[in-house]
Every structure is written in C-alpha cells, then in structure tokens.
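**Student:** Structure of the sequence below:
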Amino acid sequence: MQFTVRGVAVTVTPIILLTLALGLGIAGYGGYDYVQQTDAVNNAVAVETAVVETEISRSEGRRFYYRIRVEHTYEYQGDEYTSNQVFPGSAKPMYTVRDDAAQILEPYEPNTTTTAYVAPNSPSRGFLKRQRTLAPFKFIGFGSFIAVLTTLHAIGARNPGQNTGIGQTSEREMSHHDTVFGGQRNTLYRVSKRLLLVTPVSFLISLASVVALLLNSSTAAVQARLTDPIGFALLTAALSVLGFIAGLILYGSWSFTEYRRLREQIPDQRPPSPFRHPSRLITILYTRDGLDAYGRRVKLTGFVFTVTVLFVGIIGFVLVTAA
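**Tutor:** So this is what the prediction gives:
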C-alpha cells in the first residue's frame, strides 16, 4: 500500500509493519524496564538477606561477555523469598571484562548476610544494589535504531538510484574531484585498498600470537608490557584495528568523490542527494536489484560509512565499559 502525506510518498508493506513493530517493541521493553528500575529504587524497603552462592557466567560464541548472579534468601512480611537479582529490573548488565564482573560480586561472599532491597509490588525480586543500570538503554537504542531505519525506508520514492540516465562528462568538468584531502584520489584508492587487505591479516596473526603466548606461559596471571612479546602483539592488533578503520574512512572518502563524479553525469534534473535525504539512502541500501552505476556507488559508499560508524561505536562501547 502506498499513499502520500503532504506530498511525501509513504509505502507500507507487511514486512515494514512487522519490522517497525519489532523495533518499537524492543525500545518499549527497554523503556518499561527503566521505569520498573526507577520505581524499585525509589520505593524499595531494606531487609536482611543471606547470600547462598555467587556465579559469573560467560556467554558462548565469538563475542563473549560475562553476567553475574547472586542467589540470596530473605523474609518480607512473614514470607520467605529467594532471588538472583543483583540490580533491579529484568535487563541484566553485561561485562566485557571478567574483573569488572568479579568486582561487583566482591562484597557478597556465600554464607554471609547483607542488605537486600524489596519493592512492595514485587517482593520476589529483591535486589542487592539500590541503583539503576544502563542495560535498558541498550534495548531502547537498538529498538529505536530499527524503527528509525524502517521509517526512513518507508518514506520517499521506491526507485532512487535507478534509471538516472548517466551520460558522459568531460574530464575538464570533473577535474575538481581529482584530489581528496589535497592528495590524488587514485593514490587514496590504492592506499585504502592496501589497508583493507593488510590490516585484517595483521590482526589475525597478532591475535593468534597472543593466544599462543598465553598458552605457553608458565604463570596463570600475565602482565603485558609493550616491550614483551604479548604486549607487542596486542599493540599490533590494536594498530591493525585502527588501520582498518582508517582504510574504511579513506575508501569511503574516495567512493564519495566517485559518487559526485557520477552525479555530475546525470543529464536531466538531478534527484535529491541520498546523503542529504536519509530516506533515499536507506531505500538504496535495502535495494538488491535494478540499481544503475550511480545507485550502486551510492549503496557502496553508504555501506562503507555505516560499517565505519559501527566499528567506531563498538570500540567506543568497549572502552567505556572497560573503563
């Protein structure tokens, strides 16, 4: 189904509706959990609880993280309850560093007593730390991201990047796109391609070296310095990641100039720029077939910038959570 709102085309399909509902549902769950956390923190009653056991569990798969659990028993208004909650709410925080998880559990030794907090409207979910967490915001952010992308995909024309009728433009007319950041665009292209090819290999070799050195280490605790083999391997891995991101940025910059060169070849009235109208860019990124050279360049450029932002976001998240 397609209709217009103030001259803007809006397309609604079952997939768009389901995806939008999914994104809003995830964001709504995060918002609801944050409200529950706030109510629990504000209205909780302190009681004495006995710690039964503590546990740090590690996730399976390549991307691992740690969760904590503290089983404790307490009485509230004459009834006995057992809870595994450390923080209020149902969205449990995750830790990328095991020491951070262990630090949270440090005050809670098994067979000792401590203070728990019980919300009167949910007495079976007593928790140990009277503070809110950032866990709900992960759901809010992820769900909102899905909802925004889906909304942008539904708005606007259905065929951007197709049938643009690209013609020929003289080299003189396109000469002002021959340089990027003061350097030749062809040189930029070669450097970016080499970085994107070399840095993943360097990262894998460095990671394998770290694993091999750790397995051959005679001590359980290893302190890495830059002058040690492990420290040097870790530094190489970190530089490889930064080099890969630099390669993405350079390639994205080159690809953007290529997009501008192609855009100048459109003979008739040029369509709105996808990089100034996000709905067109999202639609092109979703399109699988039918794109011409202009559309394919827009799709590749947008994809590279998206991956770059994703990598920077992951690194930022790891640095913030590890700090």
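
**Student:** only C-alpha atoms for contact and neighbour calcs from this point on.
**Tutor:** OK.

**Student:** The residue nearest to residue 322 when sequence neighbours are not counted and residue 132: what is the separation?
**Tutor:** Among residues not flanking residue 322 along the chain, residue 97 sits closest, at 6.4 Å (C-alpha to C-alpha, 6 or more residues apart in numbering). Distance of residue 97 to residue 132, computed by C-alpha to C-alpha, to the nearest Å: 20 Å.

**Student:** Next one: residue 233 from residue 39, what distance?
**Tutor:** Shown here: residue 233 relative to residue 39, a distance of 48 Å by C-alpha to C-alpha.

**Student:** How about residue 98?
**Tutor:** Residue 98 is 30 Å from residue 39, by C-alpha to C-alpha.

**Student:** now residue 298
**Tutor:** From residue 298 to residue 39 the distance is 47 Å (C-alpha to C-alpha).

**Student:** Residue 188 contacts residue 250, correct?
**Tutor:** Yes - here residue 188 reaches residue 250: they are 6.5 Å apart, a contact under C-alpha atoms under 8 Å.

**Student:** and for comparison, fold this next one:
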Amino acid sequence: MSSGEEPEKGRRSGMGLPVQPPKPGTAMSIFVLLVGFAIVGVGAYSYVSDSAALADRAQVTAEVTELGVEEVEASRGRDAYVPVVTFQYQYEGTSYTSDRLYPGRSQPQYEDRATAQSKLSEFSVGQRVTAYVDPDMPGQAFLEDSRSGLPTGAVLVGVVVALVGGIGLYQARAQARVRDLLS
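**Tutor:** Predicted coordinates:
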C-alpha cells in the first residue's frame, strides 16, 4: 500500500484483529453508564459526610440574625429558591456565623419562592435556637438534625442513569452480535 491509499475495509490489524471503530450506541451507553456511576459516587460521598457530621455533632445555642430566600440558577436555566437562616453561635469560646439548615454543602432548593419561604416559618429574627456543630468544622453549624435528602436522591438518580446506560450497552452489544452472525 502506498502512502496516500486508504486501508481496505475489514483489513486486519497486525494482531490479527479487525480494525473497527466503536459503534456509536456502545460509546454513548458507556458514557451514560459512567455518568450514572459518577452521580452515585457524589451522592454516596455526600451521604457519608452528612452522616459523619450528624454522628459527631455538638449542640449549641444560637441566635437567628437574618431570614431570607436566595434565588439561584437551577438546572435547565430555571430559577430555584433556597431558604436562608443566618445565625450566630459560640463554640469553644469562638464566635461563628452560619447559614446552613442541613449538614453538608447541599442545601435544598425549591421551585417557587413561597415554598422556600414556608420553610422559614418556624424561625424569627432574634429567636434562640439549637444549632449543631461538627467539631471538625465549627464554622459550618446547621439547624436541622437530619439529612436534607439530596444525597439519597442523587444516589437514586445515579442508579437509574446507570441502569439506562447498562441496558443501552446490553442492547448495543446484542445488536452487534446479531449483525456479526448475519454477516
């Protein structure tokens, strides 16, 4: 073969294997499967870190200093609303301010302002509340002694996405076997 010629279709590589590019259905299915696994991993990591914060927490008295609803950009360009309760507290002689309702970085988002506002109804400025402090991160206290539900939701969504990718991969491989048998 000269330098400008294309290799013949079906020509074998030096290892005796046919040279074929990956099928688009297979590549996409593998990508979806990997995305699903990544989502499961993020959810599991968040769940474990929330569990650690809940297990090693210390209770302190805090004072609510500010209430509000923050507008954030959510998926697909839509807006979401996050209830924000800012509070001050002391832990081991040092003063801190936090605005977390739940442990961890993930805070719940709501589709409308009214729902987010309703989550603030149990709080008022100047109110004394119990806050929970993770001794490893004393500046990130939280008010709700439970998980937000976001890590569990991420794990479930990741499992569904991984299943879709796995089913797609299975179907793509089955179709490839049928094509190979027919050719």
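
**Student:** Need the TM-score between these chains.
**Tutor:** Here the TM-score for the pair of chains, by TM-score structural alignment, normalised by the length of the second structure, is 0.68; 153 aligned residues with a C-alpha RMSD of 3.1 Å.

**Student:** Report the contact partners of the residue nearest to residue 322 of the first structure.
**Tutor:** By C-alpha atoms under 8 Å, 6 or more residues apart in numbering, the contact set of residue 97 of the first structure is 65, 66, 322.

**Student:** could I get these as CSV with secondary structure, distance to residue 12 of the first structure and neighbour count?
**Tutor:** Output for the contacts of residue 97 of the first structure, formatted as CSV (DSSP: H, G, I helix; E, B strand; the rest coil; distance: C-alpha to C-alpha, whole Å; neighbours: other C-alpha atoms under 10 Å):
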residue, secondary structure, distance to residue 12 of the first structure, neighbour count
65, coil, 38, 16
66, strand, 40, 19
322, helix, 42, 13
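
**Student:** corresponding residue for residue 46 of the first structure in the second structure?
**Tutor:** In the second structure, the residue paired with residue 46 of the first structure according to TM-score structural alignment is residue 59.

**Student:** quick check, its match in a strand?
**Tutor:** Yes - according to DSSP: H, G, I helix; E, B strand; the rest coil, residue 59 of the second structure belongs to a strand.

**Student:** check which helix or strand covers the residue nearest to it when sequence neighbours are not counted.
**Tutor:** In space, and not counting its chain neighbours, residue 59 of the second structure is closest to residue 132: 4.7 Å by C-alpha to C-alpha, 6+ apart. Assigned by DSSP states H and E, residue 132 of the second structure falls within strand 128-134.

**Student:** And residue 28 of the second structure, by the same measure?
**Tutor:** Using DSSP H and E, residue 28 of the second structure sits in helix 24-55.

**Student:** Can you list the helices and strands that that helix packs against?
**Tutor:** Secondary-structure packing of helix 24-55 of the second structure (3 or more C-alpha pairs under 8 Å, 6 or more residues apart in numbering; DSSP states H and E): strand 128-134, helix 150-182.

**Student:** Report the distance from the longest one to the chain centre.
**Tutor:** Chain-centre distance of helix 150-182 of the second structure: 20 Å, with C-alpha atoms, centre = their mean, to the nearest Å.

**Student:** Quick one: list the elements packing against that helix.
**Tutor:** Using 3+ C-alpha pairs under 8 Å, 6+ apart, helix 150-182 of the second structure is in contact with helix 24-55.

**Student:** List the buried residues of the helix it packs on.
**Tutor:** Within helix 24-55 of the second structure, the residues that count as buried by 16 or more other C-alpha atoms under 10 Å are 25-26, 28-41, 43-44, 46-47, 49-50, 53-54.
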